[in-house]
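*Asks:* Please find the sequence and the predicted model below.
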Amino acid sequence: MTATTTTEDSTTPDASDASTFDVNEFLNRLDAVFASHSAATKAEPLLLDAMTDAENAGDFAGLLTVLNETMGFYRSQGRHQDNQWIIQRAIELALRLGLEGTEAWTTTLINAATSQRAAGNMEQAEDLYEQALASARTTLAPTDRRLAALHNNYSMLLSETDRPAKARAELEEALHILESSSPDPTHDVDIASTCTNLALLTLQNGSDGEQALSEARTLADRALAIYRDAHAEHSAHFASALAGAAQVSFAAGDAVAAVRDYERALAIIAECYGEHTEYYAVTAQNLAEARAALAAQGTPDSTRTPEGPQPSPAQPSAPHRHVEPAAHTAQMSGLQLARDYWLAYGKPMLAERYAEFAPRIAVGLVGHGSECYGFDDALSHDHDFGPRFCMWLTASDYARIGEQLQADYESLPAQFNGFARTGATPRAQGTGRRSGVFEIGEFFTSVTGYPTAPGEDEPHLWMMLDEATLAAATNGRVFADALGAFSKTRQSFKLMPDDVRLALVSKRLGMIAQAGQYNLPRMLQRGDGAAAWLCVSEFADAVSSLVFLINNPVTVGYAPYYKWRFAALRALSARAGMRLTGVCAQLEQVLRLASAACFGGAGFGEGGAGAAPNVREVQRIVGDICAQIVQTLQGLGLTPSDEDFLEWQRPYIEAHITSDAACLHSL
């Protein structure tokens, strides 16, 4: 059964008073929209108007409040792509206001992290949650309910990345905070939300089926009782409690109760959020499966009560807690397909046949292939695509079970969720295979040539690793790694020494200067369009690489190979708190104009303008990009110089390199 949604906690940072933008009035109007169950049509216009009003009034604290509310609304609607620029704008605004170390900063981090988690951007979300936890230690009291919200939401990420013990600890901490701070726990809907999340986590990860079901039922019933006693059954969040109770009933074989509660939940979701949201689609899918189970039991009428719970032929093996798409679509990502396939077949296989080794095996999808970068689409399905995942073992474990585990992996169904494994191209066979069982060191050797990343005292080895190779070694997602050996090795490739990174920054500045600032104008003056075109290509390659290096690979990853370079650059530019985010669109504009600039000639037919206007525009954009780079380097404290010819910035950058290794310094 598809995952039941769980309740996320949203918070709003304090905002200062403004004479022309009344924050309290805005919040009251927004509350009224949600209370009238008209958010699906009225919330977004109100939010967008409030953004404009706050910005026009110069009330940036008020604007931050609006942005945080918008994050929560877009998240509830499943509009994760639209939410990316809201997240970025909120974090940038909070930094500009100097809010680090304040409650408002903590709250913004919590909301941004939860939005990224809902969007499936797990690494970004975890980084933001960790920042929020660190900030909360100094900005929030131990009994602050926003701290409970943080622990509650962080637990969802931990559960979705297969760390159930840590997820449960976070939820129990949240429940402790709420119970100790609540004036009346029997009427506290935040406690109800946490109980629902605990129920689903218990259901998902309980080793003793009967005991887990009993505990999950107790928690789900407590959540429903709180909403009933608090007279809050009109609340939008009540739908989550109903859906959670329904999932517990379904797991117990009580399809009648599951259908009843899913129907009630779906009606509330439709009323509060609309029928075109991910939340609605997931719950509708779960309801359909519960109805199918009910029909199979011979009880087609959802109002008929059987003598006792009946075993359900469609009982799920392990319910998930996060929202997934209701059904397969052509747009389903390869990473999501891999994770679903692992949970459906791989995880049960390990539990049944390799229980001793299962906690030591890392699972995920990393390496070559567009789906490992998250850039796959329908066109990607013609080769090397399909339900697959990787399992990574230590050398000793691989020697003991690697061969048999590979055979068992190959015996898993070749078709899943509407997809079948496509034929592997020659490059994806043998040592280049992209899924199955690997020894950790051998896997990274096959990708990078090294079993683990070079040391900080081996800069010459780092300089031999191109960014595309490092991107392939550090992309994708890890679904499970309790031992941590694989993740530690993968992380070692992300931790490029700063001296190496600065040396590469210097090299990119040199190429940007030579290709874009020096040789491009000369080739255009000579009329050598082909050479000018190559100058544009080298310039775009160097600038795009520089953006990743400036933002630091440990945070944003590495620039992938040329095919996916701009897809990755667009994604980076949409992230919160990034530098040089405007460069991506400018580079694309340069590439669009390059044809006319390089080959336009004197005119495009009678009266045509020819290449001249495009040449001027290309050179203007190149100059603007270089000026932005200089400003960014100055902001990072890497240069005091205003020199706009980037070649002359290199000595200032290299002055920050502490190593005297010759490979790190230009001549």
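*Replies:* Happy to help now that I have it. Residues are numbered from 1 along each chain as shown.
*Asks:* When you work out contacts or count neighbours from here on, use the C-alpha atoms and nothing else.
*Replies:* Fine.
*Asks:* chain center to whichever strand or helix holds residue 246, what's the gap?
*Replies:* Following DSSP states H and E, one finds residue 246 within helix 238-251. Centroid displacement of helix 238-251 relative to its chain, using C-alpha atoms, centre = their mean, to the nearest Å, is 26 Å.
*Asks:* contacts for that helix?
*Replies:* With contact meaning C-alpha atoms under 8 Å, 6 or more residues apart in numbering, helix 238-251 is reached by 4-7, 192-193, 196-197, 199-200, 203, 213, 216-217, 220-221, 223-224, 227, 232, 255, 257-262, 264-266, 268-269, 283, 290, 312, 315-316, 319.
*Asks:* Surely residue 478 is within a strand?
*Replies:* Yes. Under DSSP: H, G, I helix; E, B strand; the rest coil, residue 478 sits within a strand.
*Asks:* Pull the number of nearby residues for it.
*Replies:* 23 (other C-alpha atoms under 10 Å).
*Asks:* And residue 304, by the same measure?
*Replies:* Residue 304 has 10 neighbouring residues, counting by other C-alpha under 10 Å.
*Asks:* before we move on, back to that, which of the contacts of helix 238-251 count as buried?
*Replies:* 4-7, 192-193, 196-197, 199-200, 203, 213, 216-217, 220-221, 223-224, 227, 232, 255, 257-262, 265-266, 268-269, 283, 290, 312, 315-316, 319 (16 or more other C-alpha atoms under 10 Å).
*Asks:* Sort out which residues of the helix holding residue 246 are buried, please.
*Replies:* Here helix 238-251 shows 238-251 as buried, counting by 16+ other C-alpha under 10 Å.
*Asks:* Could you identify the helix or strand that succeeds it?
*Replies:* According to DSSP H and E, the helix or strand after helix 238-251 is helix 255-272.
*Asks:* quick one, the next helix or strand after that next one and helix 238-251 angle?
*Replies:* Note on helix 255-272: by DSSP H and E, the next helix or strand toward the C-terminus is helix 278-296. Helix 278-296 runs at 30 degrees relative to helix 238-251, counting by axes from the mean of the first three to the mean of the last three C-alpha atoms, to 10 degrees.
*Asks:* and here's the other structure:
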Amino acid sequence: MPHDDFDTRKFLQSLDALFDRHAADGDIDGFLKDAMADAENAGDLAGLLTVLNEAMGFYRSRARHEENQWIVQRAIELALRLGLEGTEAWATTLINAATAMRAAGRYDQARDLYDQALDTAQRVYPTGDRRLAALHNNRSMLYSETGDSAAAAQELRTALAILESSSVDAGRDVDIAGTCTNLALVLAAAATAGSAQMDEAHDLAQRALDIYRQAGRQDSAHYASTLAGRAQVAFLEGDADGAVAYYERALEHIAATYGEDTDYYRTTAANLQTARQAAARASGADGTTAPAAGDDTAGEPATDSPSSAAEAAADGQTSVPGSAVPSHDAAPRPAAVPMTGMQLSRAYWLQVVRPMLAERYPGYLPRIAAGLVGHGSECYGFDDALSHDHDFGPRVCLWLTADDYAAVGERMQADYEALPRTFDVYGRSVSTPRAQETRRDGVFEIGAFFESVTGWPAAPPADQPAAWLMLDEATLAAATNGKVFADPLGAFSKARQSFKLMPDDVRLSLMSRRLGMLAQAGQYNLPRMLQRGDGAAAWLAVDEFVRAAASYVFLENGPATVGYVPYYKWLFAAWRQLSARLFAKLAEVCGQCERLLQVASAACFGGAGFGEGGRGSAPAVAEATSIVEGICGQVVDRLNADGLSSSTDDFLEWQRPYVEAHIQGGDPCLRSL
């Protein structure tokens, strides 16, 4: 491809041709990297995003997860730079990124990206759009892999309803067949033989096979997955002979379609052997003991071909997820080793709270969101043994819609309070006055919960920048931290995500303000206070500089991606975590600010003749001012790299007009005086 032009259509056609002729991975990899360079050299950023979306699928399918982190980060940054938030292209990019994170085992990041994708997709996809069903299928895989079979099943039921409502012939629709197989596997893995849930799994798995037969699509590559899924259900319901028969058919199909030298074939062959052993044991012909059904695996090959950017949202829609049947672990057993607060909350939810709700509120359980969000070190994931002395113990938040809360909220709260306050070896530690003033667990109406944290039931509208600017970043961090264990309706996650989607004008305005503080506190006042000998004032200047630097780095990396800087106690814990991310922007600044704080004591209070050798505080002063200028220089370089400034002036106050020139809104509060 010429470097002065980039043809997206030709790129996709050429990529499809490479896959069609089963080109070597190295050839595909080289083609993708060349295409990235060509699109970038041509200045075709939309074309570059298409290439990055394709690359995400390719690297994921080849389990090259570490390399894919860079692709994911770059794609999200580029989509934001192109102003695609809230569009179909943004939803597609988020889905691809989330699927890559899920495959890499980065489940928290995957969950957050899927939540953002669902929020966007529900607003921009037409009613009944099958891409929305594909998204719910993908979300179900995440829940399956993290042991939440109930949430996985709910996602698949939602996907199935969308597909059935949009299908012109549900009896021949292979997309419906794929979702039926996935749902059958989720239900069967969590059911007991002979139960109603197992019966439903049996019917769904059989329905999937019937659809392929009626559609005449037994030659489809996905048909093997349907056979393997039917075999897995048979095995789990105790029909070892049936499992053998279906696995044999699946294996024959895999050999013809993919070949025998594949992980797909080897996995299914191992499953067949397990089923044969179980069948032999049941007939008394073999004394061996078959492995537990939950150890069995079946599914599609790990090396599935990536879909095109337009089709990427459909990934997983017609296939058994992953290289194996999803693992549906039982609720965690009581811990033999210390648990974090989040682990304790999840276990308490699964083993104590959820069973109570299933018994007393069966009609509401599919509508209740649960998790741990808000105030408390465990919500940030920063708690340790020292955290157990106050406001610690088994607890969970339950979030209801306004109508549901009005109907059962107070009664459910009373039932929650009646639950055991001790779980495993953990009891409730003493509550601090602050925790007593604002309830941190129990039953909440969704809007009231966020209002108790932020003062707003949902994030302010984008056209109210003054309201956004009044929200403290630490407050926003508390509203968007933690984890959601279940959210069948998606209502809580949607409200939570709204606080992460800070309008870009507001983000730029805050970045400008932080630039002003970095310049004022670090570049101007720190050296002047040191020259005056006012160590206390210089110390405060260092503090202001470090806080502004932390805020700026979080804003630079984007709240939708990394969240917000929390309050001072956990500022550095969160900052170190952000800086450790692959391809984090300004990743070195955190360590440099830590060093600045180390030398600040000598710089501000050393005085003449301080320390061994009597050199005084001069070396510390020189190092502190050098660190400040070095950080400011990095900020300028980043501004230029992001296209937010064309100036190389290293005094950050003079960078503010360049940044504010990118603010689109006319509200005076967005700009400096």
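*Replies:* That came through fine. This structure is a prediction, so every number in the text was calculated from the model and none was measured.
*Asks:* hang on, the earlier thing: among the buried residues of helix 238-251 of structure 1, which one sits closest to residue 630 of structure 1?
*Replies:* residue 240 (50.1 Å; C-alpha to C-alpha).
*Asks:* ok, back up a step: got the angle for the helix holding residue 246 of structure 1 vs helix 255-272?
*Replies:* Going by the same axes, to 10 degrees, helix 238-251 of structure 1 makes 160 degrees with helix 255-272.
*Asks:* Please report how far residue 432 of structure 1 lies from residue 386 of structure 1.
*Replies:* 16 Å (C-alpha to C-alpha, to the nearest Å).
*Asks:* my bad, should have said residue 79 of structure 1
*Replies:* 26 Å.
*Asks:* So between the two, which is more surrounded?
*Replies:* More crowded of residue 79 of structure 1 and residue 386, by other C-alpha under 10 Å: residue 386, with 24 against 17.
*Asks:* so what's the nearest residue to the more buried one once chain neighbours are set aside up against?
*Replies:* Residue nearest to residue 386 of structure 1 in three dimensions, not counting chain neighbours: residue 421, with 4.1 Å by C-alpha to C-alpha, 6 or more residues apart in numbering. Neighbouring residues of residue 421 of structure 1 by C-alpha under 8 Å, 6+ apart: 384-388, 414-415.
*Asks:* To which residue of structure 2 is residue 421 of structure 1 aligned?
*Replies:* Using TM-score structural alignment, the partner of residue 421 of structure 1 in structure 2 is residue 426.
*Asks:* With residue 390 of structure 2 as the reference, measure out to its match.
*Replies:* Counting by C-alpha to C-alpha - residue 426 of structure 2 and residue 390 of structure 2 are separated by 12 Å.
*Asks:* Kindly report the same for residue 320 of structure 2.
*Replies:* 45 Å.
*Asks:* again, but for residue 667 of structure 2
*Replies:* 44 Å.
*Asks:* And the strands in the stretch 351-500 of structure 1?
*Replies:* For the stretch 351-500 of structure 1, the strands defined by DSSP state E, counting those that start in this stretch cover 362-365, 390-393, 415-416, 419-420, 436-439, 477-480.
*Asks:* mean deviation of the last one from structure 2?
*Replies:* Using mean C-alpha distance after the TM-score superposition for structure 1, strand 477-480 of structure 1 ends up 3.5 Å from its aligned counterpart in structure 2, as a mean over the superposed pairs.
*Asks:* Touching that strand from outside, list them.
*Replies:* Here strand 477-480 of structure 1 has contacts from 161-163, 335, 339, 361-366, 372, 487, using C-alpha under 8 Å, 6+ apart.
*Asks:* got those residues as JSON lines, with distance to residue 404 of structure 1 and neighbour count columns?
*Replies:* Below are the contacts of strand 477-480 of structure 1 laid out as JSON lines (distance: C-alpha to C-alpha, whole Å; neighbours: other C-alpha atoms under 10 Å):
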{"residue": "161", "distance to residue 404 of structure 1": "26", "neighbour count": "18"}
{"residue": "162", "distance to residue 404 of structure 1": "24", "neighbour count": "19"}
{"residue": "163", "distance to residue 404 of structure 1": "26", "neighbour count": "18"}
{"residue": "335", "distance to residue 404 of structure 1": "25", "neighbour count": "26"}
{"residue": "339", "distance to residue 404 of structure 1": "22", "neighbour count": "23"}
{"residue": "361", "distance to residue 404 of structure 1": "14", "neighbour count": "23"}
{"residue": "362", "distance to residue 404 of structure 1": "17", "neighbour count": "24"}
{"residue": "363", "distance to residue 404 of structure 1": "17", "neighbour count": "26"}
{"residue": "364", "distance to residue 404 of structure 1": "19", "neighbour count": "22"}
{"residue": "365", "distance to residue 404 of structure 1": "20", "neighbour count": "26"}
{"residue": "366", "distance to residue 404 of structure 1": "22", "neighbour count": "24"}
{"residue": "372", "distance to residue 404 of structure 1": "26", "neighbour count": "24"}
{"residue": "487", "distance to residue 404 of structure 1": "24", "neighbour count": "17"}
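*Asks:* The helix or strand hosting residue 202 of structure 1: how far from the chain's middle?
*Replies:* Secondary-structure assignment from DSSP H and E places residue 202 of structure 1 in helix 189-205. Centroid separation between helix 189-205 of structure 1 and its chain, computed with C-alpha atoms, centre = their mean, is 23 Å.
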